[in-house]
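Q: Prediction below, plus the sequence it came from.
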Amino acid sequence: MPQDDDEARPTSERHVPVLRERCVALLGGGVEAARAAGRAPVVVDATLGMGGHSEAVLERFEDVTLVGIDRDEQALALAGARLAPFGDRARLVHAVYDEIPDVLEDLGLDGADGILMDLGVSSLQLDERERGFAYSYDAPLDMRMDVSRGQTAADVVNTYSAEDLTRIIRAWGEEKFAGRIARAIVEAREAEPFATTGRLVEVIRGVVPAAAARTGGHPAKRTFQALRIEVNEELDVLERAVPAAVDALRLGGRIVVMSYHSLEDRIVKGALQERSRSSAPPGFPVELEEHKPELKVLTKGTEVPTAEEIDENPRAASARLRAAERIRVRSQR
């Protein structure tokens, strides 16, 4: 299939990493802690994408081993080409990011000094039309981040009940017209099963009031988000991934997470706050070592891109960054 102009551009030009300099600076604290402890620094890019953040880390820190994880084999291939000049300092793995501890163990590494998660759908997935993530052009209704397995968005819209569709569109898309969208989908599929994004967009347009579309953005935006989250089990994975990442951090290591909607940020905030509080029972006279916090939160609330960064990369506009440092490692019993 011929590539459009965007798909033909080099990966480094197609992908502008969100909050790149800030992410690298935060991860750098973990790298310095590793050096001070006399160990070789390891940084995990848990959502590799097209490798922009990983490239910046490898360029900035010449002694870092970078472990890149992605469930998308196409992203791994593109990032592999981009990171090839760094040789065996870049070790790329086809996996989901809640598998960080297993990936490190398989590579013979006993932990990480920095872990980056850039959540949500990647630039690659949005730009590759045949993946079906975007509502702005017609494409097969797929939305899988790993096209080698799992149900597609077409499977969801063609088989889920109206009640289940309403539930996921309301919960994952935060869409107030979830019920009428779900009923319209079920009615339309009785005439013909859904196969493309374009037809789904038409059905959604037909039931979302024009006034709501004018103030709330594209009428299909929230439904597409909900379907993508459902197909890829994104929030379930995230709920497992943040605690697993913290467990994989060495002392002084740092976790940096960028989220793009409130559902993601709520999970990240809760996971980091839980591990940054004392676990001592209320009224306990002495805080024992095992009750002390494991994390120190490094960001006050969330950090956001500058206006200049958003001008350069409009997709960064909704990014929210949180970071924390491992200050205590549980004793092994």
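A: It's in. Residues are numbered from 1 along each chain as shown.
Q: all contacts plus neighbour counts: C-alpha atoms, from now on.
A: Noted.
Q: Do a quick rundown of the strands in the stretch 101-250 of the chain.
A: Applying DSSP state E, counting those that start in this stretch to the stretch 101-250 of the chain gives strands spanning 112-118, 249-259.
Q: another one to put next to it:
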Amino acid sequence: MQNHIPVLLKKVLSILNPTDGIIIDATLGLGGHSKEILKISKASVIGMDQDGEALEIAKGNLKEFKGRVSYYQENFSNIKKVAESLGVLGKVSGIILDLGVSSLQIDKSERGFSFQKEAPLDMRMDTRSDFTAYEIINSYSKESLVQIFREYGEERFAYKIVDEIINERRKTKIKTTTELASLIKRVVPKKYAFARIHPATKVFQALRIAVNNELNNLQKALEGSLEVLFPEGKLIVISFHSLEDRIVKRFFKDMQTKSIIQILTKKPVIASEDEIQSNPRSRSAKLRAIQKN
């Protein structure tokens, strides 16, 4: 697999326990989870990802399973639409939603997801879209920027950072990831500027969520997934920050109260120390799973 270790893989396999039937990997990425599912079962996989570049790499990684995998460049929020078009609505035995940014997106500096490498302010997961982080940073009002940074990044210094962005962009457009990251480092209090976690982390998270409409898409994906599964089918969601996990937790709780599902994970499953050592990306991962009634 190219630069990719699937997160919480053993837990995913033990919950899904695939034998045959249809699995939808709605965030296929480079195909890490799907490859192991195909290896240990006779299941077929419908692979969805909005990132066309990742999809092409996944095709190469999964080529030995030709005939058992189909590929769709779609956002995971369109899971019901894809299932309907294939005639499998209500016939799917398992769904995986891995909400992390793939190593491909982080490693390719020109995609603009990382503040550690100079790149245009982009952050689109689906490069067919025209809307980028550059638009947000250079044209959104002060109020909108503060709201994005506070709601999606839980950024305590949102006002300070936004004031500096407004001042800076009056002089010249803010074009790159490193320009934005140094601006943030400049305005936060000294003890945060040199903390273990880079002071731009939360703002970059907030921008990525806003550019890709991630939280609304997650809600739509959760709702669609329940219609796609057959009774006793399982849905696994791996989230990487508290905003996502809150949405998943609330949705599962609500659906269980209505007797539509049964929650399989009383508490979110997190990575072991060993897994974190071999795959640091898994440090913030939380897995929740349900079974449809």
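A: Ah, there it is. Every value quoted in this text rests on a predicted model; they were computed, and no experiment measured them.
Q: I'd like the strands of the stretch 101-250 of the first structure as a markdown table, with distance to Ala153 of the first structure appended.
A: Below are those laid out as a markdown table (distance: least, C-alpha to C-alpha, whole Å):
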| stretch | distance to Ala153 of the first structure |
| --- | --- |
| strand 112-118 | 22 |
| strand 249-259 | 22 |
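Q: Need the counterpart of Arg199 of the first structure in the second structure.
A: The alignment partner of Arg199 of the first structure in the second structure, by TM-score structural alignment, is Glu179.
Q: rewinding a little: in JSON lines, list the strands of the stretch 101-250 of the first structure along with mean neighbour count.
A: Formatted as JSON lines, the strands of the stretch 101-250 of the first structure follow (neighbours: other C-alpha atoms under 10 Å):
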{"stretch": "strand 112-118", "mean neighbour count": "27"}
{"stretch": "strand 249-259", "mean neighbour count": "25"}
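Q: mind checking which of the ones you listed is nearest Asn158 of the first structure?
A: Closest to Asn158 of the first structure of the strands of the stretch 101-250 of the first structure is strand 249-259 (C-alpha to C-alpha; 29.4 Å).
Q: Quick check: which helices or strands does that closest one pack against?
A: helix 20-36, strand 112-118, strand 320-326 (3 or more C-alpha pairs under 8 Å, 6 or more residues apart in numbering; DSSP states H and E).
Q: okay, those in TSV with distance to Lys221 of the first structure next?
A: Below are those laid out as TSV (distance: least, C-alpha to C-alpha, whole Å):
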stretch	distance to Lys221 of the first structure
helix 20-36	26
strand 112-118	20
strand 320-326	19
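Q: Can you say which of the ones you listed is packed in most?
A: strand 112-118 (a mean of 27; mean count of other C-alpha atoms under 10 Å).
Q: how about it, which residues of the second structure does it hit?
A: Under TM-score structural alignment, the match for strand 112-118 of the first structure in the second structure covers residues 92-98.
Q: same question, stretch 233-241 of the first structure
A: So stretch 233-241 of the first structure sits over residues 213-221 in the second structure, by TM-score structural alignment.
Q: buried stuff in the matching stretch?
A: Glu214, Asn217, Leu218, Gln219, Lys220, Ala221 (16 or more other C-alpha atoms under 10 Å).
Q: burial of the counterpart of Ala134 of the first structure in the second structure, as a residue count?
A: Taking TM-score structural alignment, the alignment pairs Ala134 of the first structure with Ser114 from the second structure. Number of residues near Ser114 of the second structure (other C-alpha atoms under 10 Å) recorded here: 23.
Q: For the nearest residue to Ser114 of the second structure once chain neighbours are set aside, list the residues it contacts.
A: Closest residue to Ser114 of the second structure apart from its sequence neighbours, by C-alpha to C-alpha, 6 or more residues apart in numbering: Ile106 at 5.9 Å. Contacts for Ile106 of the second structure (C-alpha atoms under 8 Å, 6 or more residues apart in numbering) come out as Gly112, Phe113, Ser114.
Q: Glu135 of the second structure: which of those is nearest?
A: Closest to Glu135 of the second structure, out of all of these and judged by C-alpha to C-alpha, is Gly112, at 13.2 Å.
Q: Just give me the neighbour total for that closest one.
A: 27.
Q: just checking, it touches Pro120?
A: Yes: the pair Gly112 of the second structure and Pro120 passes the contact test of C-alpha atoms under 8 Å, sitting 5.7 Å apart.
Q: Now do the same contact list for the residue nearest to the spatial centre of the second structure.
A: Geometric centre of the second structure, nearest residue: Leu99, 2.5 Å, by C-alpha atoms, centre = their mean. By C-alpha under 8 Å, 6+ apart, the contact list for Leu99 of the second structure reads Thr27, Val237, Ile238, Ser239, Phe240.
Q: What lines up with the first one in the first structure?
A: The pairwise alignment with the first structure assigns Thr27 of the second structure to Thr47, based on TM-score structural alignment.
Q: Quick one: classify its match as helix, strand or coil.
A: Classification of Thr47 of the first structure by DSSP: H, G, I helix; E, B strand; the rest coil places it in coil.
Q: Okay, it and Gln225 of the first structure: tell me how far apart.
A: 18 Å (C-alpha to C-alpha, to the nearest Å).
Q: More neighbours: these two, which one.
A: When Thr47 of the first structure and Gln225 are compared for neighbours, Thr47 comes out ahead with 26 against 22, by other C-alpha under 10 Å.
Q: doesn't Ile115 make contact with that one?
A: No: if you go by C-alpha under 8 Å, Thr47 of the first structure and Ile115 don't touch, sitting 9.7 Å apart.
Q: The aligned residue in the first structure for Ile276 of the second structure is in what secondary structure piece?
A: In the first structure, Ile276 of the second structure lines up with Ile310, judged by TM-score structural alignment. Ile310 of the first structure belongs to helix 307-312 when assigned by DSSP states H and E.
Q: and that helix, which residues are buried?
A: So helix 307-312 of the first structure, judged by 16+ other C-alpha under 10 Å, has buried residues Glu309, Ile310.
Q: Which neighbouring elements make contact with that helix?
A: Under the contact definition 3+ C-alpha pairs under 8 Å, 6+ apart, helix 307-312 of the first structure sits against no other helix or strand.
Q: so how much does it differ from the second structure once superposed?
A: On superposition with the second structure, the mean distance recorded for helix 307-312 of the first structure (mean C-alpha distance after the TM-score superposition for the first structure) is 0.4 Å.
Q: isn't Gly80 of the first structure right next to Val93, touching?
A: No: assessed by C-alpha under 8 Å, Gly80 of the first structure is found out of contact with Val93, at 10.1 Å.
Q: Now do Asp127 of the first structure against Glu55 of the first structure, distance only.
A: Per C-alpha to C-alpha, Asp127 of the first structure is found 20 Å from Glu55 of the first structure.
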